[in-house]
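# Any chance you could fold what I've pasted below:
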Amino acid sequence: MKNIKQLQALISKEIERTEYGQAPIELYEPIEYIMSLGGKRLRPLLTLLAYSLYKDDVESVLKQAIAVEVFHNFTLMHDDIMDEAPLRRGKNTVHEEWNHNTAILSGDVMLVKAYEMLIMDQATLTVDILKAFNQCAREVCQGQQLDMLFENRKEVTEEEYLDMIRQKTAVLLGFSLELGGLLAGVSKESCEALRKFGINIGIGFQLMDDLLDVYADKDKFGKQVGGDILSNKKTFLLIKALDNAEGKQKKELEGWIAKKQFDPEEKVKAVTQIYNDLGIKELTEDTMNKYFEQGFHSLKQINAPLHRKAVIKRFAENLAAREK
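Reported below is the predicted structural model:
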């Protein structure tokens, strides 16, 4: 069984040699560009780790693992257009480097390429793979739409938010793991357990991101701490604070949300203090840990050798412990 670094090396090499098309070059260059920007490559790694629970010939399913990363970057390319984001991983976004129309078309081609790679050399599994992928892709789009709708809504419930991050972020982690199980030819029960494992740890990871945006060490976080507070982003923390605040505290929090002109440092400090007074950090950690525990419980249900499950469990635990 290959270790994490060996799997990551295989993924990087496969991405480098993947071809998307030749002409017109303006359609395919943006795909090469966004795929070269790096990132954690978490999703294809999860596919290979799930496959490695049962088989050692991971090279035979590299195309399918990379398909998940191509799809993920397709969603990022289109999300950046919707968000009018200027940067992605420290570089110009595709629509900034080229233009909006090119970014839309290049993204569309990425989706087609993902389908092509998913079913390559997998004739007997094509229906199962496409059925699982289509469900995942639909939910990712639903989650993105909900996220945009939430921007203009005054109130969002905890349940609505958790369902949104489940669809927008977590289901793709679930599919990545489920795909590894499908490719390895394991039972429906094990594939379902892999999917649940991915979805639950995916929700946990998103809650951790919400938490780190406020409480991370600025030097280690890699981006502005308090960015969600400044933009009034409806994170789990803000939703719980609005639910739990009363009287003067609620009025102060709503006042900061309504302010158009403010000192950024002052706003972050004031809202963080409200979170501290309400115990929001602890509430978020409790919910986050609940999802991590549910994920690891699903991992226990998977019928695979314990020493192989230990590798994927340790990897997920290390991710869950980052900067905590």
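# contacts and neighbour counts: CA atoms only from here.
Fine.
# how would you label the closest residue to residue 102 other than its chain neighbours: helix, strand or coil?
Leaving aside its chain neighbours, residue 102 sits nearest to residue 27 (6.6 Å; criterion: CA to CA, 6 or more residues apart in numbering). Put simply, residue 27 is helix when judged by DSSP: H, G, I helix; E, B strand; the rest coil.
# Check the gap between residue 9 and residue 222 for me.
24 Å (CA to CA, to the nearest Å).
# Quick one: residues contacting the residue nearest to residue 102.
Going by CA atoms under 8 Å, 6 or more residues apart in numbering, residue 27 touches 102, 105, 106.
# Between its first and last residues, how far does stretch 52-63 reach?
15 Å.
# Give the buried residues for it.
Within stretch 52-63, the residues scored as buried using 16 or more other CA atoms under 10 Å are 52, 53, 54, 55, 58, 61, 62, 63.
# How about residues contacting that stretch?
1-2, 10-11, 14, 48, 51, 117-118, 120, 180, 183-184, 304-305, 308-309.
# structure for this one too, so we can compare:
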Amino acid sequence: MHSFKDWVNIFAAHFSTAHFPAQPASLYEPGNYFLAMGGKRIRPVMCLMGSELFGEVHPDVYHVATAIELFHNFSLVHDDIMDKATLRRGVPTVHTKYGESTALLSGDVMLIVAYDYLNKIEPRHQQRILGLFNRTAREVCEGQQYDMDFEQLEQVAMPEYLRMIELKTSVLLAASLMMGGILGGASEGNCRHLYEFGRNLGIAFQIQDDYLDAFGDPEKFGKDVGGDIRQNKKTFLLIHAQETAGEADKAELKRLMQENPADKVEKVLAIFKSCNIDAWARSLQQQYLDKALGNLEQIAVLSARKKPLVELAEFLIQREH
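Here you go, the predicted model:
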């Protein structure tokens, strides 16, 4: 059995080959530029780990893991355009460096090449893998649209936000694991438990993201805290504050979001702290982590084989960036 860190290194070496032709360079160079930024490669590694849970890793798993990573990067290129983001991982985004039109095409090509990799897997698994991949890709798009819709709303209910996070973040983690499980020969029941493990872990992962944006250490986080607050992003923290704060704090939150004063982040964080949002977020995160570990417990394989996935869950939740 390999650890999460082992798999990160194994997959990074595998993924470092060329995925695009040389010409036209104006189309393919931006894709290479974006993929060279690196990243944690969490989703493809989850696919590999989901397969190893049930036995030896078949070569097809690498094709699916590569397709997942290309799809994820395609979605990030397009997200950066929608968010008007100028930096990702500390360097200029594709549309900032190469222009929006090229960035759109470059993202499109990544998605097409992802399907080239899926086309390489054995026919006996192809229909099931493609069905899950396509459903997940559609759900990720739905989640992104909900996220954009929410920017226009003054208030979002917690169940609506949870559903958006599930679509935008959780389903790809869950499907990555399940695709690995399918290729690893897992039973229908084991695949379902593995998917639920990823889905609940994805929600805990997003709570950690929201938490770090408000309460993280800027040096460890790698960027200024409070970005979500400045952009009036609906997060677990803001929604809970809007639902639980006293009338005066609710009115102040509304004013801060409308007027965007220079000291907005500081004042919103003060309201969060007065509502004990930091402790509440930690508690909610633990609830979803416990649910995820409960799903993992249900999978009918030896406990020793589950250890790398338990370590992965702890890594994702305890990370500080």
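# Is it possible to mark the buried ones in the contacts of stretch 52-63 of structure 1?
Buried among the contacts of stretch 52-63 of structure 1 by 16+ other CA under 10 Å: 10, 11, 14, 48, 51, 117, 118, 180, 183, 184, 304, 309.
# in what helix or strand does the first one lie?
When you say that, I think you mean residue 10 of structure 1. Take DSSP states H and E as the rule and residue 10 of structure 1 turns out to sit in helix 4-17.
# That helix: average distance to aligned residues in structure 2?
Superposed on structure 2, helix 4-17 of structure 1 shows a mean distance of 1.8 Å to its aligned residues (mean CA distance after the TM-score superposition for structure 1).
# what range in structure 2 matches stretch 129-137 of structure 1?
Using TM-score structural alignment, stretch 129-137 of structure 1 lines up with residues 129-137 of structure 2.
# superposed on structure 1, where does that stretch end up, distance-wise?
For stretch 129-137 of structure 2, the mean deviation from structure 1 after alignment is 0.7 Å (mean CA distance after the TM-score superposition for structure 1).
# Distance from the chain centre to that stretch, please.
16 Å (CA atoms, centre = their mean, to the nearest Å).
# For residue 90 of structure 2, see how far away the equivalent of residue 203 of structure 1 over in structure 2 is.
Using TM-score structural alignment, the equivalent of residue 203 of structure 1 in structure 2 is residue 203. As judged by CA to CA, residue 203 of structure 2 and residue 90 of structure 2 stand 25 Å apart.
# and these two? which has more neighbours close in?
Using other CA atoms under 10 Å, the more surrounded residue of residue 203 of structure 2 and residue 90 is residue 203, with 24 against 10.
# Could you double-check that that one sits in contact with residue 288?
Yes. With contact defined as CA atoms under 8 Å, residue 203 of structure 2 reaches residue 288; the gap is 6.7 Å.
# Okay, strands next: where are they in structure 2?
87-88, 91-92 (DSSP state E).
# Can you check which of those gets nearest to residue 77 of structure 2?
Checking the strands of structure 2 against residue 77 of structure 2 by CA to CA gives strand 87-88 as the closest, at 9.6 Å.
# what about the closest one, how far off from structure 1?
Mean deviation for strand 87-88 of structure 2: 1.3 Å (mean CA distance after the TM-score superposition for structure 1).
# how about residue 85 of structure 1, what does it touch?
So residue 85 of structure 1 contacts residue 93 (CA under 8 Å, 6+ apart).
# now residue 108 of structure 2, nearest residue through space, not along the chain?
residue 74 (6.8 Å).
# that older thread, put together a markdown table for the strands of structure 2, with distance to residue 284 of structure 2 on each row.
Shown next, in a markdown table, are the strands of structure 2 (distance: least, CA to CA, whole Å):
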| stretch | distance to residue 284 of structure 2 |
| --- | --- |
| strand 87-88 | 28 |
| strand 91-92 | 33 |
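# JSON lines for those, including distance to residue 78 of structure 2 and mean neighbour count?
What follows is these, written out as JSON lines (distance: least, CA to CA, whole Å; neighbours: other CA atoms under 10 Å):
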{"stretch": "strand 87-88", "distance to residue 78 of structure 2": "12", "mean neighbour count": "14"}
{"stretch": "strand 91-92", "distance to residue 78 of structure 2": "14", "mean neighbour count": "13"}
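# Centre-most residue in structure 1?
Nearest to the geometric centre of structure 1 sits residue 169, at 4.1 Å (CA atoms, centre = their mean).
# quick one: the helices in the stretch 201-321 of structure 2?
For the stretch 201-321 of structure 2, the helices defined by DSSP state H, counting those that start in this stretch cover 218-221, 227-230, 236-244, 247-259, 264-274, 277-298, 303-318.
# what's the average distance of the longest one to structure 1?
If I follow you right, that is helix 277-298 of structure 2. With mean CA distance after the TM-score superposition for structure 1, helix 277-298 of structure 2 averages 1.4 Å from its match.
# contacting residues for the residue nearest to the centre of structure 1?
Residue 169 of structure 1 makes contact with 140, 143, 202, 203, 206, according to CA under 8 Å, 6+ apart.
# and what of residue 165 of structure 2?
Residues in contact with residue 165 of structure 2 (CA under 8 Å, 6+ apart) are 143, 203, 206.
# go on, residue 212 of structure 1?
So residue 212 of structure 1 contacts 221, 225, 323 (CA under 8 Å, 6+ apart).
# And residue 171 of structure 2, by the same measure?
136, 139, 140, 198, 199, 202.
# Quick one: those residues as TSV, columns for distance to residue 112 of structure 2 and neighbour count too.
What follows is these, written out as TSV (distance: CA to CA, whole Å; neighbours: other CA atoms under 10 Å):
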residue	distance to residue 112 of structure 2	neighbour count
136	16	21
139	18	20
140	17	23
198	25	28
199	26	27
202	26	28
